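Q: please work out how this folds:
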Amino acid sequence: MSRLIIDFHNHLGRGDPGAGPLQRDLYPEMLIKVMDEGRVWKSVVFPVKYMDFKAACDEIKGYVDRYPGRLIGFGRVGDTPDAPDIVEYCLDELGFKGLKIHHGLENIDPDSPNLKKVLDIAERRRFPIIFDAFSQNAEKVFRVAEAGYTFPIVLAHMGGLWNVTWMDRCIEHAERYRNVYLETSSVLLFAKIEEAVKRIGADRVIFGTDGPGIHPAPEIRKIEILHIPEADKDKILGLNAKRLLGI
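A: Below you'll find the predicted structure:
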């Protein structure tokens, strides 16, 4: 059965010298190869961890231009005074569709004035932000919707791996706030994805891999074997992302 598949979670870039193996030397050719093998139509891509995120976003733009129609650019920022300007630059000059924020790797204070300015831009311009919500990082992300922001908030990993406590908290958070979406990468307890569909509906569950190091084929299969309607699988694997990205 042929499905429209969009992968909402991929890191690309050279990375900073001395960065860890999952934060450097991730190039678009690697991603396109596994996309083709997994029959992924399009992938959202954003920078690995960098000291200079403006340069990193320029690098992502080059990759998007190299593979038009396959890669969808997102920016990424840290807790720096220039973060709001970088966000506006990504939207207006680079044509990006959204933003990635990682409180943990960037050591972002959830009360940071820099972060608030970024969130205010997202609220005004209505683009999605995908936040790392792995384990304790989720606690910091919860504060965004709790502060009253209504732009699309995507919780990457929805708690992560087999961590039932944090998965439950992510699902409960999405029940409470209708602008919160749950993304499926690194979720090993498949029943929790089924539970999320039951509790918040399939319209707010989004497929992602955390690629390109993680091959999309088993991640796609993870969704295909869920005990949910086929129409819900179509939504999770691509239609929800298509709607959210406006493509």
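Q: C-alpha from now on. contacts and neighbour counts both.
A: Will do.
Q: name the helix or strand for the spatially closest residue to Ala196 that is not a sequence neighbour, please.
A: Counting by CA to CA, 6 or more residues apart in numbering, Ile171 is the residue found nearest to Ala196 once chain neighbours are left out, at 6.0 Å. If you go by DSSP states H and E, Ile171 is part of helix 164-176.
Q: for whatever helix or strand comes next after that helix, packing partners?
A: Once the chain leaves helix 164-176, the next helix or strand it forms, by DSSP H and E, is strand 180-183. Applying 3 or more CA pairs under 8 Å, 6 or more residues apart in numbering; DSSP states H and E, one finds that strand 180-183 contacts strand 153-159, helix 164-176, strand 205-206.
Q: so Gly13 versus Lys117, what's the distance?
A: According to CA to CA, to the nearest Å, Gly13 and Lys117 sit 26 Å apart.
Q: again, but for Asn179
A: From Asn179 over to Lys117 the distance is 19 Å, taken as CA to CA.
Q: which parts of the protein are strands?
A: 6-7, 11-12, 42-47, 71-76, 98-101, 129-134, 153-159, 180-183, 205-206 (DSSP state E).
Q: quick one, which of the ones you listed gets closest to Gly213.
A: strand 11-12 (9.0 Å; CA to CA).
Q: want to put them side by side, so please do this one too:
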Amino acid sequence: MIIDCHCHAGEGDGFSGPWDSDANLDKYVRRARKAGIGRTVLLAAFHSDYAIANRSVARIVAGDPERFYGFAFVHAARDRGRVHRVVGTAVEQYGFVGIKLHRIDARISREVCDAARAFRLPVLYDPVGDVAVAELLAQQYPDVNFILPHLGSFADDWSAQLALIDHLVRHPNIYTDTSGVRRFDLLQQAVARAGAHKVLFGSDGPWLHPGVELAKIHALELPEREQAMVLGQNLLRLIHARFSAGPSGGSAGRGQ
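A: Now for the predicted structure:
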């Protein structure tokens, strides 16, 4: 099964751009089905209260649980003091399987990482090019898995993307996704140097076409086993870690 690990959904409450207004899934779902994408991880649009936004995503996931997974969006600064509660609600009531946050909101915090550790969840953190944070995350939270999407920075930020590849190679708990990366040679390099087990397929839907983003994975011409990792197995391994980890703690970096 092909799984898209990165798609936004629901309504934001700002109007600075599509990312904080309305992430309607109608076109996305039609396009994803046509492309053969069987499941999708949903993340809220940008919002002033992610507890509200996560509840909206939860309703979408509950409406088609065989197709959608949910990640809990948090704001590291604004949600300070309640991150564990927000994530706990998302996990225990909504069945969410990961955490999402964005550098545009605030830098990732120890409180977020502690919540991820407590609930054994992967963290999808967009550093917006500040990929050096991977070094701190990997060293201080080796039992938490972190996905830094867009190869570390959206579109053409090649220097940040190149730098992230070094972190992917060196740190077993640092991963990336392919959404919005325009320099195809860097995707090739990421897989060649870090391994297919460190790269996840993502589209950044509904604003980017999932079929177009998926075509990049096929263009990599990976061996069947490696392509299967990128297209879904890696994501399943990361979200299932919370169920398979023993009482001593996380399972970051296992199964490689």
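Q: overlay the chains and give the TM-score.
A: Superposed pair, TM-score by TM-score structural alignment, normalised by the length of the first structure: 0.89. Supporting alignment: 237 aligned residues with a CA RMSD of 1.8 Å.
Q: and Asn163 of the first structure, what pairs with it in the second structure?
A: Using TM-score structural alignment, the equivalent of Asn163 of the first structure in the second structure is Asp157.
Q: before we move on, what about Arg178 of the first structure?
A: Residue pairing (TM-score structural alignment): Arg178 of the first structure is matched to Pro172 of the second structure.
Q: try Lys54 of the first structure
A: Lys54 of the first structure maps onto Ala51 in the second structure, by TM-score structural alignment.
Q: ok, which stretches of the first structure are helices?
A: Assigned by DSSP state H, the helices in the first structure fall at 28-38, 53-66, 83-92, 113-125, 137-146, 164-176, 190-200, 216-224, 230-234, 240-245.
Q: what residues in the second structure pair up with the last one?
A: By that I understand helix 240-245 of the first structure. Taking TM-score structural alignment, helix 240-245 of the first structure hits residues 234-239 over in the second structure.
Q: I figured Asp234 of the first structure hits Leu4, correct?
A: Yes: counting by CA atoms under 8 Å, Asp234 of the first structure does reach Leu4; the two are 7.3 Å apart.
Q: follow-up on the earlier one: burial measure for the match of Asn163 of the first structure, as a count.
A: Neighbour count of Asp157 of the second structure, defined by other CA atoms under 10 Å: 17.
Q: list the contacts of the residue lying closest to it once chain neighbours are set aside.
A: Distance criterion CA to CA, 6+ apart; nearest residue to Asp157 of the second structure, sequence neighbours excluded, is Gly129 at 7.3 Å. By CA atoms under 8 Å, 6 or more residues apart in numbering, the contact list for Gly129 of the second structure reads 152-154, 157, 160-161.
Q: how close does the counterpart of Gly129 of the second structure in the first structure sit to His157 of the first structure?
A: Mapped onto the first structure by TM-score structural alignment, Gly129 of the second structure lines up with Ser135. In this view, Ser135 of the first structure and His157 of the first structure are 9 Å apart by CA to CA.
Q: could I get the helices and strands packed on strand 180-183 of the first structure in JSON lines, plus columns for distance to Arg125 of the first structure?
A: Below are these laid out as JSON lines (distance: least, CA to CA, whole Å):
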{"stretch": "strand 153-159", "distance to Arg125 of the first structure": "13"}
{"stretch": "helix 164-176", "distance to Arg125 of the first structure": "22"}
{"stretch": "strand 205-206", "distance to Arg125 of the first structure": "21"}
